[in-house]
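J.: Let's see this in three dimensions:
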Amino acid sequence: MQAFRKLKPPIRSALPRPGLTPLELAHDLVERIRFDQYQAIWDLVGNSWLKYRQAGKAN
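T.: You can find the predicted model right below:
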């Protein structure tokens, strides 16, 4: 599980940068949605691996 924690991307700030145009704000929002989906998938993989190890099926 430590390997999964080391590879996780850093947590991003919840606030958008000041001075963005509406187009830049929209692009930032799309990036955040993609990042959240990636984070959720990564957590699912990590949790599945942890359960697998706890069941004694992995080294």
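J.: use CA for all of it now, contacts and neighbours both
T.: OK.
J.: Quick check, central residue of this structure?
T.: Central residue of the chain (CA atoms, centre = their mean): Gln39, 2.0 Å from the mean position.
J.: chain center to the helix or strand where that residue lies, what's the gap?
T.: Assessed by DSSP states H and E, Gln39 sits inside helix 22-54. Taking CA atoms, centre = their mean, to the nearest Å, one finds helix 22-54 lying 3 Å from the centre of the chain it belongs to.
J.: buried sites along it?
T.: For helix 22-54, a neighbour-count test (16 or more other CA atoms under 10 Å) marks Arg32, Trp42, Gly46, Trp49 as buried.
J.: Here is a second sequence; please produce its structure as well for comparison:
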Amino acid sequence: MSERERKITETIAAAVDNMSDFGKGYLLGMGEAMVMDKKEKAKAGDAKAGEDNEIQR
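T.: The predicted structure is shown next:
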């Protein structure tokens, strides 16, 4: 983990202590959505690479 990532993690951890349950749920949902989006983009990139290989054949 880089120094910047460590600082981000510490800042979020400190902020969570003062959040409402709604705020915590919102933050969790945003994080989960970001992970899902990244996975979908990676999957789409893999599919696109496969299509490019088919065109070259």
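J.: coming back round to it: got the buried residues of helix 22-54 of structure 1 as a markdown table, with distance to Leu23 of structure 1 columns?
T.: As requested, the buried residues of helix 22-54 of structure 1 are exported to a markdown table (distance: CA to CA, whole Å):
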| residue | distance to Leu23 of structure 1 |
| --- | --- |
| Arg32 | 14 |
| Trp42 | 29 |
| Gly46 | 34 |
| Trp49 | 39 |
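J.: Could you check how far Lys39 of structure 2 is from Ala47 of structure 2?
T.: Distance, Lys39 of structure 2 to Ala47 of structure 2, using CA to CA, to the nearest Å: 12 Å.
J.: nope, Val35 of structure 2 is what I meant
T.: Distance of Val35 of structure 2 to Ala47 of structure 2, given as CA to CA: 18 Å.
J.: Quick check: the gap between the alignment partner in structure 2 of Arg53 of structure 1 and Thr9 of structure 2.
T.: Here Arg53 of structure 1 is matched to Asp52 in structure 2, going by TM-score structural alignment. Distance, Asp52 of structure 2 to Thr9 of structure 2, using CA to CA: 39 Å.
J.: can you check Ala15 of structure 2 too?
T.: Counting by CA to CA, the gap from Ala15 of structure 2 to Thr9 of structure 2 is 10 Å.
J.: Also Gly29 of structure 2?
T.: 17 Å.
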